[in-house]
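Chemist: Need coordinates for the below:
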Amino acid sequence: MRTLIAWLFGLVASSTLAADYPTTGMLYNQQEDSSLTYTCSLQQGQQRLRCEFIQTAVRKKAKAADLEKRLEEARKNYPDAVKEFSDPKECNMVGAWLGMATGQISIDAALIRNPSIATDAAKFKEGMIRLQEDAKANPSVLDTFRALASMCDHPTEENYLKITMAGHEKDLRTCQVSSNPFAQEFVWVSDFGNSGAWVVSSQPEGQCGVVQLSRFEKDQSDTSGLFWRYVARKAATNPSGTVLPGLSCSAVDQGEYVYDWKKSRSDHMQCEFIEFSPI
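Modeler: Predicted coordinates for the structure are as follows:
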């Protein structure tokens, strides 16, 4: 197994202690809108380096190219959806939601007529008032409600697809924020590049035999010698395998992603909505 790892690195890890190592800091992904904070300490008689990371990322919930796939899926679901929209009770509920959101129907009156609409009336009213305020500032937040109401009035395929398009339009303006902790252990590889690097100590995992090849390398442009870059990379040692039916291990992303200490990102992502995501 160690021979395989060495082959992937194209070198052999040295047992000699590095002159120094990364300790703590914050780095910025140069290809994507994400950052890493890290804290590292030497382990096992100063032969290994253990680092705790927190990765924070911001990404768009949807891309423009996703729409056709979503519409295709909606067309398949349309026959079953028609049955749901033929239920007067459900459609009355949609009408009540839209009426409250636009302020055309009193929230208190709607709750009296439809007590099942909320398990906690006070919290529901608080949330609906907030939705009313958002709708005044940005009427597009009600586009999905309007599309649902149109489907109730006229349950055509065209109106059903408008629900999907309204949801997609909102997702294009929605940014997802995630924060994920992870830990890695590194060994010093003296002949990596021109000045050596701390490289992740990893074993192949899963059906694809994925090996982590990420590394810390010193920023050679920094004359103080204090700053490090982190380069995230992985490799599939079994590219002929499959992750899931129809998904080959050869599709595993094996590109390099550079996190640099001095080059932060400030992209204009046009986020009207924010969602917190677990991944």
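
Chemist: make it CA atoms for all contacts and neighbour counts henceforth
Modeler: OK.

Chemist: For the stretch 101-250 of the chain, which segments are assigned as helices?
Modeler: Secondary structure of the stretch 101-250 of the chain by DSSP state H, counting those that start in this stretch: the helices cover 107-113, 121-137, 143-153, 157-172.

Chemist: For residue 26, which of those helices is the nearest?
Modeler: Each of these was scored for nearness to residue 26 using CA to CA, and the closest is helix 157-172 (28.9 Å).

Chemist: Please provide the structure for the following sequence as well, for comparison with the first:
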Amino acid sequence: MKSLIMLAVGMVAFDAVASDYPTTGMLYNQREDSSLTYTCALQQGQQRLRCEFIQTAVRKKAKTADLESKLADARKNYPGAAKEFSDPEGCNIVGAWLGMASGQVSIDAALARNPGIATDAAKFKESMIRLQEDAKANPGILDTLRALAGMCDHPSEQNYLKITRAEHDKDLRTCQVSSNPFTQEFVWVSDFGNGGAWVVSSQPEGSCGVVQLSRFEKDRSDPSGLFWQYIARKAATNPSGTVLPGLSCSAVDQDEYVYDWKKTRSDHLQCEFVEFSPI
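Modeler: I've put the predicted structure just below:
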């Protein structure tokens, strides 16, 4: 009965029997929308534990608070952008895209008026049909095209900022999905915490001297002894150094992130668009 309940609420871990080290399983980040799958095996006469991980994460592409900084950048870039929008040929293409996406201009008519808009007419028509379908489901696509066309018709800083606002609005409804494989080796530290832990074996790396301090610990709240938690953490041993010009090593994220076998998060991210991200 317990296993059926766990399946129903998404709390399944793969470790089948209690052991002195994690073997295989899936864990959920308790602060962010990400998960870890892992497979571990003892190495070198059972003195070290080698684990293969895949981290999968889902995050919003933008935050509401990002808009002001984006608008500030757009104001700085406006003089150069105004020159680009003075190109009649480019603006004709923007108008053609808006007409086709909104259905106000047929794809064939747009191709006839703008023969240089596509090198392969058949593939272009297929992509435009998909764009029309997407625009019906997500009107925000048309908002960006209308903002571009508005800048072409009446170049001004105000109209240029409308493009930034339209793009930001779409980014607020876009979620990025990433998958990151990595490997870590652990050593058993018996006097860590209340019952010992498998702690990452790590050397300082980079100009910040970043050391990995992540660890596996038994879930003390689970009387069966079946389940493990993974606590991700790193530390900068050279906080006075710099990662990049203007970015101090003291800014390196050194918080702890607990990955638990219990899936306690269920965020409603409201994703209308999905992008796959390398990180």
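
Chemist: Let me have the helices of the stretch 101-250 of the first structure in CSV, adding distance to residue 278 of the first structure and mean neighbour count as columns.
Modeler: Written out in CSV, the entries for these read as follows (distance: least, CA to CA, whole Å; neighbours: other CA atoms under 10 Å):
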stretch, distance to residue 278 of the first structure, mean neighbour count
helix 107-113, 33, 15
helix 121-137, 23, 14
helix 143-153, 25, 20
helix 157-172, 17, 19
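
Chemist: can you put these in JSON lines and add distance to residue 31 of the first structure?
Modeler: Formatted as JSON lines, the entries for the helices of the stretch 101-250 of the first structure read as follows, by distance: least, CA to CA, whole Å:
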{"stretch": "helix 107-113", "distance to residue 31 of the first structure": "47"}
{"stretch": "helix 121-137", "distance to residue 31 of the first structure": "33"}
{"stretch": "helix 143-153", "distance to residue 31 of the first structure": "33"}
{"stretch": "helix 157-172", "distance to residue 31 of the first structure": "20"}
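
Chemist: Tell me which of the ones you listed sits nearest to residue 75 of the first structure.
Modeler: If you check each of the helices of the stretch 101-250 of the first structure against residue 75 of the first structure by CA to CA, helix 157-172 wins as the nearest, at 7.3 Å.

Chemist: who touches the closest one?
Modeler: In this structure, residues lying in contact with helix 157-172 of the first structure by CA atoms under 8 Å, 6 or more residues apart in numbering are 60-64, 67, 70-71, 74-75, 78, 141, 143-144, 147-148, 150-151, 273.

Chemist: For residue 248 of the first structure, find the nearest of the helices of the stretch 101-250 of the first structure.
Modeler: Between residue 248 of the first structure and the helices of the stretch 101-250 of the first structure, the shortest gap by CA to CA is with helix 157-172, which sits at 28.5 Å.

Chemist: Any figure for the gap between the nearest residue to residue 132 of the first structure once chain neighbours are set aside and residue 143 of the first structure?
Modeler: The shortest distance from residue 132 of the first structure to any non-neighbouring residue, by CA to CA, 6 or more residues apart in numbering, is to residue 101 (5.1 Å). According to CA to CA, to the nearest Å, residue 101 of the first structure and residue 143 of the first structure sit 11 Å apart.

Chemist: now swap in residue 248 of the first structure and tell me
Modeler: Here residue 248 of the first structure is placed at a distance of 39 Å from residue 143 of the first structure (CA to CA).

Chemist: Please apply the same query to residue 265 of the first structure.
Modeler: In this structure, residue 265 of the first structure lies at 32 Å from residue 143 of the first structure, with CA to CA as the measure.

Chemist: Repeat that for residue 179 of the first structure.
Modeler: Distance of residue 179 of the first structure to residue 143 of the first structure, given as CA to CA: 30 Å.

Chemist: go on, residue 189 of the first structure?
Modeler: If you measure residue 189 of the first structure against residue 143 of the first structure using CA to CA, the figure is 56 Å.

Chemist: Good, wrapping up.
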